[in-house]
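Visitor: requesting a structural model of the entry that follows:
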Amino acid sequence: MSTQTIMIESDVERSLDRISLEIVERNHGVADLSIVGIHTGGVFLARRIKEKIEQREKVVLPSGNLDITLYRDDWSLISQNPIVKKSDIGFLLEDKRVILVDDVIFTGRTIRAAMDAIMDYGRPLSIQLAVLVDRGGRELPIQPDYVGMVVAPHPDERVDVLLSEKDDCDAVVLSPR
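Guide: Just a heads-up that it's a prediction; the model follows:
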């Protein structure tokens, strides 16, 4: 089994353009909209989506980032000393429609943890989910509202999202576990 590139830079850019447009369309504009990215890849994608919406709509959207490490139901299995990043939500969530952004959705457990973390900051009007890649395999009844690409990898494959902010290129690759 070899590594296979399933999205290149132009595919990622086109997907983010489409997701940004769908967010504005589905929400009938940008009133009360906010963007929150999940560490790490979701933070970079959230920034890009935010910039696209702001440029198109000529607005400034509240945004933040979320570390869900201690909200995970498996953190004690992953490591006895989890690496906790900083969450930064510097605005009130009440009366906001939160667009939660992540790079890949798989089991749904990361998103469940993120929703728990968001609720600790306040009670938004709604939470909508945007992901670059939906790889299926849900263990919880959580589905994204906005998706760049749906892929059904072999159980022995992993989906890696490479982003220029940390990997010097934009791509999505399937690779052996």
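Visitor: could you use CA atoms for every contact and neighbour count after this?
Guide: Noted.
Visitor: and the residue sitting nearest the centre point of the chain, how far is that from Asp170?
Guide: Centre of the chain computed as the mean C-alpha position; nearest residue by CA atoms, centre = their mean is Asp102, 1.3 Å away. For Asp102, the distance to Asp170 (CA to CA, to the nearest Å) stands at 15 Å.
Visitor: helices of the protein, start to end?
Guide: With DSSP state H applied, the chain shows helices at 9-26, 41-57, 75-78, 109-121, 164-167, listed in chain order.
Visitor: of all these, which one is nearest Leu92?
Guide: Of all the helices of the chain, it is helix 109-121 that lies closest to Leu92, at 7.6 Å by CA to CA.
Visitor: can you list contacts of the closest one?
Guide: With CA atoms under 8 Å, 6 or more residues apart in numbering as the test, helix 109-121 has contacts from 38, 66-68, 71-73, 89, 92-93, 105, 127, 139-140, 142.
Visitor: check contacts around the nearest residue to Lys86 once chain neighbours are set aside.
Guide: Excluding the flanking residues, the one nearest Lys86 by CA to CA, 6 or more residues apart in numbering is Asp67, at 6.1 Å. By CA under 8 Å, 6+ apart, Asp67 lies in contact with 38-39, 84-87, 114.
Visitor: here is the second sequence; please produce its structure so I can put it next to the first one:
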Amino acid sequence: MGAADISRALTRIAHEIVERNDGAADVVLMGIPTRGLPLAHRLAARIADIDPGFDAETACGALDITMYRDDLFKNPTRTIGTTSVPDAGIDDAVVVLVDDVFHTGRTIRAALDAIRDIGRPRAVQLAALVDRGHRELPIRADFVGKNIPTARSERVNVHLEELDGEDAVLLTKGA
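Guide: Coordinates of the predicted model:
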């Protein structure tokens, strides 16, 4: 995917979020760092364009899931990130978790545990730029930019302008 493809996918996801929720009045976007956070901000801006009552600045937060992961023992030490919740909180809101690549479902399982510790939303939905398959848990995305079937040995790398200087989704062979 190139920059134009990513832009179109995010615009479509924004429209789908507004349609599914009968507007965006109760929607809170929580980006999962690293690349889910800038995607959440981009989605918030697009939702604000669609629904003028939606405040992109106050309805967007970050959800660090580091301490909720079930693979901490297998990976090198990770830096604990910051969770920032909008001032209004997430209680009774529709929380849309935003991530770049949806793969096994384990990141989202960790995000659901993290959400439980900061509030009680009315509903939790998932938006992913790319769904590459290979689910290990019974979790599915509500909003997907692009389904990219992959082999387990392949890797999907998302590059975003804010972090990498370009917008691209690249499929590479694993080791």
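Visitor: if we can go back for a sec, gap between the residue nearest to Lys86 of the first structure and Asp168 of the first structure?
Guide: Distance of Asp67 of the first structure to Asp168 of the first structure, given as CA to CA: 23 Å.
Visitor: just checking, His15 of the second structure touches Ala45?
Guide: No: using CA atoms under 8 Å, His15 of the second structure makes no contact with Ala45, being 11.7 Å away.
Visitor: so how far is Pro153 of the first structure from Asp134 of the first structure?
Guide: Separation of Asp134 of the first structure from Pro153 of the first structure (CA to CA) stands at 10 Å.
Visitor: and these two? Which one has more around it.
Guide: Neighbours were counted for Asp134 of the first structure and for Pro153 using other CA atoms under 10 Å; Asp134 has more, 23 against 14.
Visitor: give the equivalent position in the second structure for the more buried one.
Guide: Counting by TM-score structural alignment, Asp134 of the first structure lines up with Asp131 in the second structure.
Visitor: per the alignment, Arg47 of the first structure pairs with which residue of the second structure?
Guide: Using TM-score structural alignment, the equivalent of Arg47 of the first structure in the second structure is His41.
Visitor: surely the match of Asp134 of the first structure and Thr150 touch.
Guide: No: using CA under 8 Å, Asp131 of the second structure makes no contact with Thr150, being 9.5 Å away.
Visitor: which of the contacts of helix 109-121 of the first structure ranks first by neighbour count?
Guide: Ile105 (26 neighbours).
Visitor: pull the contacting residues for that one.
Guide: The contact partners of Ile105 of the first structure, taken as CA under 8 Å, 6+ apart, are 111, 131, 133-136, 144.
Visitor: measure it to Arg112 of the first structure for me?
Guide: Here the criterion is CA to CA. By it, Ile105 of the first structure lies 11 Å from Arg112 of the first structure.
Visitor: before we move on, what about Ile49 of the first structure?
Guide: Ile49 of the first structure is 22 Å from Arg112 of the first structure, by CA to CA.
Visitor: tell me how many other residues surround the nearest residue to Ser63 of the first structure once chain neighbours are set aside.
Guide: In space, and not counting its chain neighbours, Ser63 of the first structure is closest to Ile35: 4.6 Å by CA to CA, 6+ apart. Neighbour count for Ile35 of the first structure, taken as other CA under 10 Å: 25.
Visitor: which residue lines up with Ile35 of the first structure in the second structure?
Guide: Aligned by TM-score structural alignment, Ile35 of the first structure pairs with Leu29 of the second structure.
Visitor: again with Ile118 of the first structure
Guide: In the second structure, the residue matched to Ile118 of the first structure (TM-score structural alignment) is Ile115.
Visitor: try Leu174 of the first structure
Guide: Matched by TM-score structural alignment, Leu174 of the first structure corresponds to Leu171 in the second structure.
Visitor: next one: that match relative to Arg155 of the second structure, how far apart?
Guide: Taking CA to CA, one finds Leu171 of the second structure at 6 Å from Arg155 of the second structure.
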